[in-house]
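Student: please work out how this folds:
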Amino acid sequence: MTEPQHTIDCDILVVGGGINGAGIARDATGRGLSVVLCEKDDLAAHTSSASTKLIHGGLRYLEFYEFGLVRKALLEREVLLRSAPHIMRPLRFVMPHVQGQRPAWMIRAGLLLYDSLARRELLPASSAISLRCHPAGQPLKPVLTRGFVYSDGWVDDARLVVLNALDACERGATILTRTTCLSARREGDRWQALLDKVDCGRIRVNARYLVNAAGPWTTAFLQAAAPQAQARQLRLIKGSHIVVPRLFAHGYAYIFQHPDGRIVFAIPYEQDYTLIGTTDLDYQGDPGQVAITSDEISYLCELVSQYFTVPVTPADVVWSYAGVRPLVEDEAADARAVTRDYRLEVEQGGAPLLSVFGGKITTFRKLAEEAVDLIAKSLDNRQGGWTAGACLPGGDLFGAVPQNRSVLEFAGWLREQQLRYGWLPTSLVARYAHAYGTRMHTLLAGREAPGAMGEEIVAGLYAAEVDYLRRYEWARSAQDILWRRSKLGLHLPPGAAARLQAWLDAHPLRKS
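Tutor: Model (predicted):
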C-alpha cells in the first residue's frame, strides 16, 4: 500500500462536503477548533445542490403535526437571509384554492399559524387574494378565482455550501475536495484516518473527533468506522425537478397541491426559466447515480398543467436534476410524510464519533451549532455559538454584522456596483453581485477595463472569474463552474462545457 505523503493533526475531521459538513466545519473553526473537511467529489456535488432551493418553514409539514420542526425552520429564515442577502432573497408564494380540496377556512387557519410560529421582521404576513385581480392569476386557468399568498425565501443552494466552506477555510480549516476517506479507525483517544486526494495522493489525519456528515452514505460510513455501533437507518427519498422556459413574467412563486396530497412548486428561475418540483419517491439504488425518470417528468408536467392555461409538456424541459434526501427512518408509509428533522448521534466507544442523520437546508446552521455544542463540550472548548451573528462571505454589504438593511436595500447596493464597475455590462455586474456579494471586489481587484478580464472562454465567462473560482472556491471542472458555482450551463449553447473543459485542461491553475 502506498505510504501517506504527509500527516495532519487536528481536533476534528469532518467527512462530507455537503451543507451539513460545511456548516459544522465553519462553526467549529470559528470556535478555535482545528478542522479538516474531506469530500470525495466537489462541494455540494450531490444532495445539497439538488434541492428546490428554498429557505422555508415547510408549510406542508404542519399537516403532519411537525410544529417543532416548522418553528425551528421559520426562526432560521430571516437569520439566513440577513447573513447572505446576495445568494438568498425573500419570495412570495401563491397558493390557488381548488374546489374539492381543503376548505378555504382551513388553509387560512394554517397560514395564520405559519405566520405566528416565529417572529418576522423581513417577511410580510399571509393574506387571501383574488386571482382575478392579482398578477399571479393571469397565467392560471380562469376557473381558479381565489387563492392565498404567503412568504418564504429562495437560496442558491450550491453556493451556500461553498460560502460555508470558504468561511471555514479563511478561519483556518483545511478543505480537501476530491478526497476520499479510505478508512477511519480508533487509535487510543484519537481517530486515524487515511485519505486519498486525487491530485496529491494519500494523507493521514489524526483527529480527536470524527464527524460523519456523509449524507446518503452516512449509515455505510458509520458501519465501516464503528462496526459495533447501532446505526440508525436512513430512508433515501428521491426528489426530482424540471426546468422549462419561463411560464410567467411576475416575481411570485406558486405552490400547487395534487389530489394525491403531494406538493409541487413552480418558481421563477434564472430570469428566463421556471423551476418545477419536487417528487417524493423511495430510492434504493446508488445515491451517486440518481437520475430523474420519464415518468417523473410526465408527472410534474401533468400536475402543473392542471393549473396553467398553457400546458407544460416533456418536450418543454430544458434541464432536469434529481437528488437523494437522506431522511431519518420513522416508519412513515408515505415518503412525503417522513420527517425532515435531523438527529445527531454520538458514538463513544473510545474517540468520539458524531453522525448526522437527516436535516434540510433551512436548518443547516442550527444543526451545525447543536453539533458543535456537543463536540466542543467533549473537547473542553468553552466558546459558544457565533454563526447567528455573522455574515457569510460576501454578505457584509453594509458591515460585518448581519442586518435587515442588507436584504431590504440589496437592489440599491447592486446599482452602486453597476456604477462603480460601469466598464462592464450591467447584467454581468448583477450576476457577480448575486453570486459573490462583496467578494466581487476581490474578483475585480486591479481591473479597470474589459481587456483586463482576460479571455472570454464562453459567453459571459471570463478568465478572471474562472481564476477566482479555482483559486478561492475549489472549482476544478466545467461541471463545477457551469452548474454549481453558477447556472451558466442553462444559458449556453451545446458544446460550451467541452470548450470550457478544454480551456481548463490547457491552463492548469498556478499555485501561489
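Student: when you work out contacts or count neighbours from here on, use the C-alpha atoms and nothing else.
Tutor: Will do.
Student: residue 326: which element?
Tutor: Using DSSP states H and E, residue 326 maps to strand 319-328.
Student: show me which residues of that strand are buried.
Tutor: By neighbour count on 16 or more other Cα atoms under 10 Å, the buried set for strand 319-328 is 320, 321, 322, 323, 324, 325, 326, 327, 328.
Student: adding distance to residue 309, write those out as TSV.
Tutor: Converted to TSV, the buried residues of strand 319-328 look like this (distance: Cα to Cα, whole Å):
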residue	distance to residue 309
320	22
321	25
322	27
323	30
324	32
325	32
326	36
327	36
328	39
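Student: looking at these, spot the one nearest residue 4.
Tutor: residue 326 (32.1 Å; Cα to Cα).
Student: endpoint to endpoint, stretch 11-28 covers what distance?
Tutor: 9 Å (Cα to Cα, to the nearest Å).
Student: next one: it to chain centre, how far?
Tutor: 14 Å (Cα atoms, centre = their mean, to the nearest Å).
Student: just to revisit the earlier point, what does whichever helix or strand comes after the strand holding residue 326 contact?
Tutor: Sequence order places strand 342-347 as the next helix or strand after strand 319-328, per DSSP H and E. Under the criterion Cα atoms under 8 Å, 6 or more residues apart in numbering, residues 229, 327-328, 352-360, 367, 371 lie in contact with strand 342-347.
Student: give me the angle between the helix ranked longest in the chain and strand 342-347.
Tutor: Across the chain, the longest stretch assigned as helix under DSSP state H is helix 67-83. Here helix 67-83 runs at an angle of 100 degrees relative to strand 342-347 (axes from the mean of the first three to the mean of the last three Cα atoms, to 10 degrees).
Student: buried ones in helix 67-83?
Tutor: 67, 69-83.
Student: returning to what we had before: for the contacts of strand 342-347, pick the one with the most neighbours.
Tutor: residue 357 (27 neighbours; other Cα atoms under 10 Å).
Student: could I get the contacting residues of that residue?
Tutor: The contact partners of residue 357, taken as Cα under 8 Å, 6+ apart, are 213, 215, 218, 232, 234, 326, 327, 328, 342, 343, 344, 345.
Student: how much space between the most centrally placed residue in the chain and residue 439?
Tutor: Nearest residue to the geometric centre of the chain (Cα atoms, centre = their mean): residue 157, 2.5 Å. The spacing between residue 157 and residue 439, counted by Cα to Cα, is 18 Å.
Student: please generate a structure for the following sequence too, so the two can be compared:
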Amino acid sequence: MSEQGVFDIFVIGGGINGCGIARDAVGRGYKVALAEMKDFASGTSSAATKLIHGGLRYLEHYEFRLVRESLMEREVLWAMAPHIIWPMRFVLPFHKGGIRPAWLIRLGLFLYDHIGGRKKLPATRTLDMRRDPAGRPLKPLFTKAFEYSDGWVDDARMVVLNARDAADRGALILNRSRVVSARREDDHWVVTVQPVEGGATSSYRARMLVNAAGPWVDQVLSNAFGVNQVHNVRLVQGSHIVVRKKFADPRAYFFQNPDGRIIFAIPYEDDFTLIGTTDCDYNGDPRDIRISKEETDYLCAAASEYFAEAVRPEDIVWTYSGVRPLFDDGASKAQEATRDYVLKVEDRDGKAPLLNIFGGKLTTYRRLGEHALEKIEGAIGAKGKPWTAGSKLPGGDFPETGQPEEVRQLRIRYPFLSERHARRLVRTYGTRSTAFLGAANSMEDLGRLFGWDLTEAEVRFLVETEWARSAEDVLWRRTKLGLRLSADEAAGLDAYMRETFRPAA
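Tutor: Next up is the predicted model:
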C-alpha cells in the first residue's frame, strides 16, 4: 500500500457538493484530494429535474432563507456556466376552484420576483391561455396562467466541470475510488482508498475530512469511520419520465396536483419532454433505485390532468430515478422535508476535524461550498478569500446571452458542422469544443462515427479530460446521446471504449 503526501482537505463524494467544495478550496490555496466511489454525478446529482430555481413551492413551507439564497444564485450560476445553464420561462396554469387560489400563487410569485435580487431574468406576467400558444397543448378548462422565470442546467456536466476545474487548479481527483477506511492518527486523518477497477490501495493523510457522500453520508460514517446508529438523512425517491415531445413551445409547465404535490413538464433535448418529479420515502440501497410502476402511473396521470392528449406509459422513451439525501428534520411527509442543507463539524480536542454535509441542491451548491469553507477555515485556518462568484466553469468563458453567437462562430470555423451539431457542442463544451475539433476540415477528420453526431474525437476528449470510462458515462452523463443512439450503436461504443481505453494491468 502506497502512502501519499499530506493534504489539507480530503473530500469523500464526487457529486455536486463534493466537487464544488473541492473546487472552492483548491482555488483558495488549500491542498485538496477528492475520492468518488463510482463516476462523477452517478447518483443524486444526475437524477434531478435539472433546474436552477428558487423553489417556488418551498415558500409554502416557510423556507424563506433557502428560497432567497436560491433565487440569488440563479444569475450567478448562469454567468458562471452559460453553455450548460440558460433561462427558461415556466407556465403555471390554474382554473377557478383549483388547488391553490390565484391570489396566493400571485403573492408567492411577487415574493419570487423581489426577494432574490433578480436583474436579468424577466418578471412574472399573467397569460390568457385562450390566446397564448402555451394554452394549445392543454385542456380548455385552463384559461389563465402565470408565467415566471427560472433556469435550466445540465446537472451531470455541472458536476464534472467542477471536478475538472478543481483538477486544473491542482486538486488530486480520484474517480472510481472507494474510501475503505478513515481513522484519526494524532492530528491527521489517514484515509485508505481502493480503486474499484482493481489495483493496490493507497493511503492519504489529511488535516481535515469532508464527508459529502450524499445518500451514502450515513453509510460512510458507519463503514469508514465505524460510527454506529447514525441517521442524519431522510432518503426521498424522485423519479422522472421522458416522452416524445408533447408541445412545441420553448416554455416549461408547472402543474399542481390534487394531492398538493407539483410536477414539471419541460422541453428536453429538442425532441422530448421531461416530466417529474415524484416525492416518496426510500428505504433501500441507493444503488438499487428504479422508477416504480406506481410512480410511472402517477406521473402519467398527473400530466394527463393538464394535457389534452394523455401521457401513457407506452409513450415513455427513458426513465431515471434518484435518491435525495434530505436532512431528517422529522417532517411527516417526504414532500415537506426541508430542502435546506446542514453542515456539522466534529473533532477531538480540536484535532483532525470532520465536516459532514447533509442535504443541499444543485442551485445552492456554490453557496454551500462557501459555507463549508467557513467551517473549514474555523477548523484548520484560513487561506484565500471567496472567489467562485465571479468565476467561470471550463468552457463558459462567454457572456450569459452569448450562446447563439458561440454557435455561429463555431460553424464559421468548422463549416462542416450542422446547426444542430454545433449547438449541441456549444451547449455541452462551450468554448472547449475546439479542443477536440482541432484542425478538422470534415466529419471524417474526427474519426469513427458511433451514431447520431458522436465522433471518436469527442469520445477521446471525454476519456482524456473528463474521466469517462464506459458508454454509460458518455451517453448518459457527459452527454444525453443515449436518447439518440440505437442499442447496437451503444454496444459498439462500449466495445470500442473497453478495447481502446482498457485500464493498465
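Student: hang on, the earlier thing: neighbour-wise, which of the contacts of residue 357 of the first structure leads?
Tutor: Busiest of these [other Cα under 10 Å] is residue 215, holding 30 neighbours.
Student: what does that one correspond to in the second structure?
Tutor: Counting by TM-score structural alignment, residue 215 of the first structure corresponds to residue 214 in the second structure.
Student: repeat for residue 188 of the first structure
Tutor: By TM-score structural alignment, residue 188 of the first structure lines up with residue 186.
Student: before we move on, what about residue 429 of the first structure?
Tutor: By TM-score structural alignment, residue 429 of the first structure lines up with residue 422.
Student: that match - that's part of a strand, no?
Tutor: No - secondary structure of residue 422 of the second structure (DSSP: H, G, I helix; E, B strand; the rest coil): helix, not part of a strand.
Student: check contacts around it.
Tutor: Counting by Cα under 8 Å, 6+ apart, residue 422 of the second structure touches 407, 410, 411.
Student: now do the SS call for the first one.
Tutor: So that's residue 407 of the second structure. Classification of residue 407 of the second structure using three-state DSSP returns helix.
Student: show me what it aligns to in the first structure.
Tutor: When the first structure is aligned by TM-score structural alignment, residue 407 of the second structure is paired with residue 414.
Student: what's around its match, how many residues?
Tutor: Residues near residue 414 of the first structure, counting by other Cα under 10 Å: 21.
Student: my guess is it meets residue 432, correct?
Tutor: No - look at residue 414 of the first structure against residue 432 with Cα atoms under 8 Å: they stay out of range, at 9.7 Å.
Student: what's the distance between residue 170 of the second structure and residue 23 of the second structure?
Tutor: 9 Å.
Student: who's more crowded, those two?
Tutor: Neighbour count, other Cα under 10 Å: between residue 170 of the second structure and residue 23, residue 23 has more, with 28 against 17.
Student: that older thread, residues in contact with the match of residue 188 of the first structure?
Tutor: 351, 352.
Student: rerun at 10 Å
Tutor: 348, 351, 352 (Cα atoms under 10 Å, 6 or more residues apart in numbering).
Student: so which of the residues you listed wins on neighbours?
Tutor: residue 352 (22 neighbours).
Student: mind checking the SS state of that one?
Tutor: Under three-state DSSP, residue 352 of the second structure comes out as strand.
Student: residues in contact with it?
Tutor: With Cα under 10 Å, 6+ apart, residue 352 of the second structure has these contacts: 183-190, 206-209, 346, 379-380.
Student: what's the ChimeraX syntax to select whichever of these are buried?
Tutor: Of the contacts of residue 352 of the second structure, the buried ones can be selected in ChimeraX as follows, counting by 16+ other Cα under 10 Å:
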select :184,187,188,189,190,206,207,208,209,379,380
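Student: wait, which of the contacts of residue 352 of the second structure is closest to residue 315 of the second structure?
Tutor: Distances from residue 315 of the second structure to those, taken by Cα to Cα, are shortest for residue 209, at 46.0 Å.
Student: and the host helix or strand of that closest one, how far from the first structure on average?
Tutor: Using DSSP H and E, residue 209 of the second structure falls within strand 202-211. Its matched residues in the first structure lie on average 0.6 Å from strand 202-211 of the second structure after superposition (mean Cα distance after the TM-score superposition for the first structure).
Student: chain center to that strand: distance?
Tutor: Using Cα atoms, centre = their mean, the offset of strand 202-211 of the second structure from its chain centre is 25 Å.
Student: again, but for stretch 427-444 of the first structure
Tutor: Worked out by Cα atoms, centre = their mean, stretch 427-444 of the first structure lies 19 Å from the chain centre.
Student: what of stretch 155-165 of the first structure?
Tutor: On Cα atoms, centre = their mean, the centre of stretch 155-165 of the first structure falls 6 Å from that of its chain.
Student: which residues in the second structure does it match up with?
Tutor: Under TM-score structural alignment, the match for stretch 155-165 of the first structure is residues 153-163.
Student: distance of residue 201 of the second structure relative to residue 160 of the second structure?
Tutor: 24 Å.
Student: these two: who's more crowded?
Tutor: residue 160 (26 against 17).
Student: so that one lies in a helix, does it not?
Tutor: Yes - the assignment for residue 160 of the second structure by three-state DSSP puts it in a helix.
Student: assign a three-state SS to the spatially closest residue to it that is not a sequence neighbour, would you?
Tutor: Distances taken as Cα to Cα, 6 or more residues apart in numbering place residue 40 nearest to residue 160 of the second structure, at 6.1 Å, with adjacent residues excluded. Recorded secondary structure, residue 40 of the second structure: coil (three-state DSSP).
Student: can you check residue 145 of the second structure too?
Tutor: On the basis of three-state DSSP, residue 145 of the second structure is classed as strand.
Student: from memory it sits against residue 96, does it?
Tutor: No - look at residue 145 of the second structure against residue 96 with Cα atoms under 10 Å: they stay out of range, at 11.3 Å.
Student: hang on, the earlier thing: and the match of residue 407 of the second structure, how far from residue 408 of the first structure?
Tutor: Residue 414 of the first structure is 12 Å from residue 408 of the first structure, by Cα to Cα.
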